[in-house]
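Peer 1: Okay, here's the prediction I keep looking at, along with the sequence it came from:
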Amino acid sequence: MTSQPLASPYLTLNEAAAFLRLAPRTLDNMRQRGTGPLYNKHGGRVRYHRDDLMAWADQSRRRTTTEKVPLAEARSGSKAVAD
């Protein structure tokens, strides 16, 4: 019986872009502006954790197309918690 290796939770740029259905260059640009998902560098290469991609996608959810995103939130990529 052979054991299968565990799938890594870390994705390459191309894998992360496909996961989010974005172009890799878009994800690159977002990372450089600080507006994209959190990332790690492993051996000098950018890797995205699946959980960070999901968290980033969830915080980008909106109810309407006119819902405003506070400028600080848009720049930091963080979401303010409402009371």
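Peer 2: Cool, the structure landed.
Peer 1: CA atoms for contacts and neighbours, from now on please.
Peer 2: Fine.
Peer 1: And the strands in this structure, which stretches?
Peer 2: For the chain, strands defined by DSSP state E occupy the ranges 10-11, 40-42, 45-49.
Peer 1: Show the contacting residues for the spatially most central residue of the chain.
Peer 2: Centroid-nearest residue in the chain, with Cα atoms, centre = their mean: P37, separated by 2.8 Å. P37 makes contacts with 31, 48, 52-53, 56, 77, as judged by Cα atoms under 8 Å, 6 or more residues apart in numbering.
Peer 1: another one to put next to it:
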Amino acid sequence: MTTADRLLTVEQVAELLGTTVRFPRRLIAERRITFVKVGRHVRIPESVVTAYIDAHTVEPVMRGRRLRAVV
């Protein structure tokens, strides 16, 4: 997290992840993502969301087999 990081609301994080607000709220409750408390408000740094996406991205596995063409 950098000091120049944009702090996102839970709603903004949900939109970025393509989920409902329930998912980022669960990540926060389970302490699976870094967040900042500003009074009663919860904010998540944009770099943390990007790092979360990068850490949970699954790369495709290319095996030696070729796909058959559908005729």
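Peer 2: Yep, it's here. Bear in mind the structure is a predicted one, so any value in this text is a computation, not a measurement.
Peer 1: Could you work out the most separated pair of the contacts of P37 of structure 1?
Peer 2: The widest separation within the contacts of P37 of structure 1, taken as Cα to Cα, falls between Y48 and G77 and amounts to 15.1 Å.
Peer 1: When those two are compared, which one has more neighbours?
Peer 2: Set side by side, Y48 of structure 1 and G77 show more neighbours around Y48, with 21 against 18, by other Cα atoms under 10 Å.
Peer 1: Tell me which residue of structure 2 lines up with that one.
Peer 2: Matched across to structure 2, Y48 of structure 1 falls on I44, judged by TM-score structural alignment.
Peer 1: In JSON lines: the strands of structure 1, plus distance to R21 of structure 1.
Peer 2: What follows is the strands of structure 1, written out as JSON lines (distance: least, Cα to Cα, whole Å):
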{"stretch": "strand 10-11", "distance to R21 of structure 1": "14"}
{"stretch": "strand 40-42", "distance to R21 of structure 1": "20"}
{"stretch": "strand 45-49", "distance to R21 of structure 1": "14"}
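Peer 1: and among those, the most buried is which?
Peer 2: Burial of the strands of structure 1 is given as mean neighbour count (mean count of other Cα atoms under 10 Å); strand 10-11 ranks first at a mean of 18.
Peer 1: Average offset of that strand relative to structure 2?
Peer 2: Between strand 10-11 of structure 1 and its aligned stretch in structure 2, the superposed structures give an average distance of 0.7 Å (mean Cα distance after the TM-score superposition for structure 1).
Peer 1: That strand maps to which residues in structure 2?
Peer 2: In the comparison with structure 2, strand 10-11 of structure 1 aligns to the range 7-8 (TM-score structural alignment).
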